[in-house]
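A.B. asks: Predicted model follows, preceded by the sequence.
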Amino acid sequence: MGSPPLLAKIRKTFPKDAHHSEPVIEILEHWRDYFPGAKQCPPFVALDLWPMRKAMLRVSDPRLSQQFTTVKAVTRGQTSRQFMTPVSLGLDLLSTDLPTHRVWRSRFAPGFLPRNLLTHMPALLEEIGIFTAKVERQTGKPGWGKVFQLEDWATSLTFDVIARVAVDVKLGEQLVDGPGPFRDALQTQILEMRPRTPWNRLRSCSPILIYRAWRNHNTMSELLMPKVQARIAAMGSKGTTYDDKTVIDLVFKRYQENCERKGEPLKPDKAFVDTIISNLKVFIFAGHDTTSSTICFSLYQLSKHPEFLAKVREEHDAVFGADPLAAPALLLEHPHKINETPYTLAVIKETLRMYPLAGTFREGSDETVLHAEEGGAPVSTAGFDLIDGVWELHYRPDLWPRPYDFLPQRWLVGEEDPLFPVPYSWRAFEHGPMNCIGKDLALLEIRLVLVHVARRYDFETAWEEWDKIQGYTEANIDRLRGDLRTRK
């Protein structure tokens, strides 16, 4: 059982900007010290966080995780809804009850199917082309170019990509210095996604924050609403077609088909429209962080492992031809060629194993009972939030041999190989009926980025130079951020 004093004590042993999961990973890595009577690493850790927030069960066993995400899909509940409210007003897929989730998931899911995503290849290549051109301008000829922050560029790219796929809107985030209106509004609201501590509850009542949230939501809605209203206006008209495969287009296609089947009028109410807008915001929120971070970490790991970079380049040469500049035209004509890059996908999956983002929250109850062992005593989850501890799961040595080594071959070996992943132990996008709806879009975008830049450029971290640019000193060195430079 963990408590605030214990976690605070452990956290002091890490840098100030260490990931919030580090204390729990520490507990599980040294479980013999924290659980002296245990014979094996515990499948979960109970964290009593009173009075700051609700108690949590952080699960680090894939079988146990499957029990509340797949075998029985447990609702995300109040904690998730409160956390998401600053961005979605509590109307998104992450915040709703299970019946509502099923309805809206069925409406949005077609837009994220791989076959539909490939129809967006022209838009994807256009946006990634802008990203590649920006990298090209920073490249030294010969030698290394200027130091720049890749994460910021990758984030802008991902905003633009998701907006094109979801609503066919060109945000143009990559074409401006600093965040554009939509990104600025969304990221400001993301900063308000905080645990519901007593202080944060009081803080959320601030008139200034309430006004700022209203203004930010208006800014985002002004960009998204015209597409929604256009779809509403077109419904029922003779000759209405749904050919462009955007997420919003397919939502209305499914809605219209359902109304026609039931003989109901085509009159989407305000709640319907608000739910669409809220989910579009959450798709952009949830997708941009995962994708941009994975782009950066993939290039970082390839820069550290030239032997793996060589294999990626060899694969791209075999699939797209020896000329890196010819790949976009080939993909435009044959979008499915991107699926012929298994080693590139292995690099991405291994990156997501080592650098996952967040596990799912589920709401414990008297009805949800976990069984840590076959035939073992049931564990009641009443009064707890259930956390899929993805960081702990991805670094357990009994699940992942050599967990701190970057080994893309894990994803290409057969079941007889010790490196073969244990079923359900990779949880970067969750499992079950409430898994990440945008998983295939994220993996597609990252693959396309690597196809565009992995052969043409070398990347390296440039910590010392970035320190000088930012005026860092030894006194504040712990605030360093990962930045890259590139060369041809």
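C.D. replies: All right, it came through fine.

A.B. asks: drop to CA atoms for contacts and neighbour counts, all remaining ones
C.D. replies: Noted.

A.B. asks: elements contacting the helix or strand that contains F283?
C.D. replies: Secondary-structure element containing F283, defined by DSSP states H and E: helix 270-304. Other elements packing on helix 270-304 under the criterion 3 or more CA pairs under 8 Å, 6 or more residues apart in numbering; DSSP states H and E are helix 77-88, helix 150-167, helix 181-190, helix 207-234, helix 306-320, helix 342-354, helix 439-453, strand 458-461.

A.B. asks: any idea how far the helix or strand following the third one is from the chain center?
C.D. replies: Read that as helix 181-190. Following helix 181-190 in sequence order, the next helix or strand is helix 198-203 (DSSP H and E). With CA atoms, centre = their mean, to the nearest Å as the basis, helix 198-203 stands 27 Å off its chain's centre.

A.B. asks: residues in contact with helix 198-203?
C.D. replies: M52, R194 (CA atoms under 8 Å, 6 or more residues apart in numbering).

A.B. asks: ok, structure two:
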Amino acid sequence: MLQAILLAAAALLTSFLFRKLRYIRYKQYQDIPQLPTSLLWGHLKIMGEFMSNGIPDRHLDKIFEEMWIAIGRPPVMFVDLRPLTPPMLLVSTHEVAEQVSKPSKRFPLSPTKSPTLTFMAPIIGMTSIIGKEHLWTLLPLILEKTIPFTRYLDQFADSGEVFSMEKLTSNLTFDIIGAAIMDYDLHTQEIDRSKQGELTRMFGELLRLYSDDKNNLPWWLNPRLAYKRRQLGRRIDNLVRNIIRQQFAEAKAQPRISSSTFTKDAKTILTLSFQETDTLTPEALTETSDQVRTFFFGGHDSLNSLLQWIFYELSRTPRALKAVRNELDSILGPETGPAIICARLLQHGNDVFPKMRYIKAMIKESLRLHPPASTVRLTAPGSGFTLHTPADGKDYSVDGLMMYSCQFIIQRDPAVFGDTADVWVPERWLGEAGKGIPATSWRPYERGPRNCIGQELANLESRVIIAIIARKYDFVKVGLGETVVDEKGRPELDNNGQFVVAKPLYNVSAQYYFF
């Protein structure tokens, strides 16, 4: 009798689970455009097929783009990767992305960031934001950290040795972030790792643990890796907290003297935050440590990516390189020595930077074509959150969905950027041409209340580095993305005024080669 009851209960449970599975796979979001789904695997199986039919290490955004194209480029696309991640809505147009990022009565600061990003907690902590607005007092620290970078470039230029631009720019940007946040010398640009700071070495080791898992799978699929990340994250957190405690004590005892050789009163983000509190409570210490680590990761990674793409695009676009150099000649004079440029930027920065119009357009175009990241938002079931797609006039309930505004797709929309949507054209942002581009279609730092408030710092850093580097050095790409030359060693220009390359350069999933 008992056995029959158990069998009946098992049958009922199986039937319930089967109906539930059919509902969430086939019914729950059936009105949203999507590829054919599988009862057991959702879209995991078909996504795996797309991944295997192309360059193996291409970025996930490229795979999403291929899936999106396969179903006719809809304004939104449903992607079901359960149980690995919550169900996701891929947003592919700037009009819909703006609805996701703007505030509303229910969401005064716009929908919250997705909690799936907690896998990054060992790096950035659990209370992270992206910085505070603070610029001009950081300029001396940025200038000082750029000098060692130019010395390495000089060495490679003299020797003719092939080198990794990624490693140099990564070390540079991490060093800048350490100075800008804490006026703390991380010694990241030391070639000899034994001379690098402890924080540099540990952070590099932690980032390599993320590079080992390029798909960022759930922790329960690789608990050993997740444990190693947490342990190393705690060690980094303890080290950062000790630095914060020490600098807080110094700031309250007497005004802190900057270590910068350019000025003695540079105000870092950390010292500014100390002005707002008299007591370093445990809660304040935790939040401050999380913000510092967020700056280390986000501030260095996005600028590192931007610089690499800028120097690459300049190396294969002669008209742009000429325009940048002419602009710098006109506002800085003919001298190209790093020390002279640093002195002029420090003395006349308020007047110089607004005149860098072509450089600003070049930075903006690089961020359009090669955005360093995208945003993921989430609304809870029952919130009543809907999105309207102007292209087809439909409304979609997106309760319980991760909303992924894919900048890689949004910022390459031919409806906005025309036939050159996939081409690097800085001139599109100048004069009347730039006025015709909708503001909502450019969103590498996202928009709305939850946008990246560190974006102006990144723009300042990039302009400083370009001003010092662009006129003194010519970069030549080797390997993937290198220029094709004829039998006389002459490159050939394509129809867009760029050198023809043997194989196009492309983004890959997150990898960290620095330190």
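C.D. replies: Structure's in. What do you need? Just so we're clear, the structure is a prediction, and the values are computed from it rather than from any experiment.

A.B. asks: Need the TM-score from the superposition.
C.D. replies: Superposed pair, TM-score by TM-score structural alignment, normalised by the length of structure 1: 0.79. Supporting alignment: 421 aligned residues with a CA RMSD of 2.9 Å.

A.B. asks: Please convert the helices and strands packed on helix 270-304 of structure 1 to JSON lines, extending it with mean neighbour count and distance to M52 of structure 1.
C.D. replies: Supplementary listing: those in JSON lines, determined by neighbours: other CA atoms under 10 Å; distance: least, CA to CA, whole Å:
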{"stretch": "helix 77-88", "mean neighbour count": "20", "distance to M52 of structure 1": "13"}
{"stretch": "helix 150-167", "mean neighbour count": "23", "distance to M52 of structure 1": "32"}
{"stretch": "helix 181-190", "mean neighbour count": "18", "distance to M52 of structure 1": "20"}
{"stretch": "helix 207-234", "mean neighbour count": "15", "distance to M52 of structure 1": "22"}
{"stretch": "helix 306-320", "mean neighbour count": "17", "distance to M52 of structure 1": "45"}
{"stretch": "helix 342-354", "mean neighbour count": "22", "distance to M52 of structure 1": "29"}
{"stretch": "helix 439-453", "mean neighbour count": "20", "distance to M52 of structure 1": "33"}
{"stretch": "strand 458-461", "mean neighbour count": "19", "distance to M52 of structure 1": "38"}
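
A.B. asks: R485 of structure 1: which of the ones you listed is closest?
C.D. replies: strand 458-461 (5.7 Å; CA to CA).

A.B. asks: any chance you could map the helices in the stretch 1-150 of structure 1?
C.D. replies: Here the stretch 1-150 of structure 1 has its helices, by DSSP state H, counting those that start in this stretch, at 4-11, 22-29, 31-34, 62-66, 77-88, 98-108, 114-117, 121-138, 150-167.

A.B. asks: which residue in structure 2 lines up with D17 of structure 1?
C.D. replies: Residue correspondence to structure 2 (TM-score structural alignment): D17 of structure 1 is matched to D57.

A.B. asks: List the contacts of the spatially closest residue to its match that is not a sequence neighbour.
C.D. replies: Nearest in space to D57 of structure 2, with sequence neighbours left out and distances taken as CA to CA, 6 or more residues apart in numbering, is V508 at 5.7 Å. With CA under 8 Å, 6+ apart as the criterion, the residues that contact V508 of structure 2 are D57, R58, H59, L60.

A.B. asks: any idea how far the first one lies from L81 of structure 2?
C.D. replies: It stands for D57 of structure 2. 19 Å (CA to CA, to the nearest Å).

A.B. asks: got it, and the third one?
C.D. replies: Distance from H59 of structure 2 to L81 of structure 2, counting by CA to CA: 17 Å.

A.B. asks: which of D57 and L81 of structure 2 has more neighbours?
C.D. replies: The residue with the greater number of neighbours, taking D57 of structure 2 and L81 and applying other CA atoms under 10 Å, is L81; the counts read 16 against 13.

A.B. asks: From what I see, the more buried one and P87 are in contact.
C.D. replies: Yes: the pair L81 of structure 2 and P87 passes the contact test of CA atoms under 8 Å, sitting 6.0 Å apart.

A.B. asks: Would you reformat the helices and strands packed on helix 270-304 of structure 1 as CSV and include distance to R63 of structure 1?
C.D. replies: CSV is the format used below for these (distance: least, CA to CA, whole Å):
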stretch, distance to R63 of structure 1
helix 77-88, 22
helix 150-167, 33
helix 181-190, 32
helix 207-234, 40
helix 306-320, 32
helix 342-354, 17
helix 439-453, 22
strand 458-461, 38
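
A.B. asks: shouldn't D385 of structure 1 be in contact with V59?
C.D. replies: No: in this structure D385 of structure 1 lies outside contact range of V59 using CA under 8 Å: 10.6 Å.

A.B. asks: more crowded one of those two?
C.D. replies: Shown here are D385 of structure 1 and V59; by other CA under 10 Å, D385 has more neighbours (26 against 23).

A.B. asks: Doesn't the more buried one lie inside a strand?
C.D. replies: Yes: when DSSP: H, G, I helix; E, B strand; the rest coil is applied, D385 of structure 1 is found to be in a strand.

A.B. asks: Need the counterpart of it in structure 2.
C.D. replies: For D385 of structure 1, the residue aligned by TM-score structural alignment is M402.

A.B. asks: from memory that match sits against R82, does it?
C.D. replies: No: counting by CA under 8 Å, M402 of structure 2 does not reach R82; the two are 11.7 Å apart.

A.B. asks: Find the residues that touch each one of those two.
C.D. replies: None of the residues lies in contact with both M402 of structure 2 and R82 under the rule CA under 8 Å, 6+ apart.

A.B. asks: Give me the most central residue, structure 1.
C.D. replies: By CA atoms, centre = their mean, the mean C-alpha position of structure 1 lies nearest to T290, the distance being 3.0 Å.
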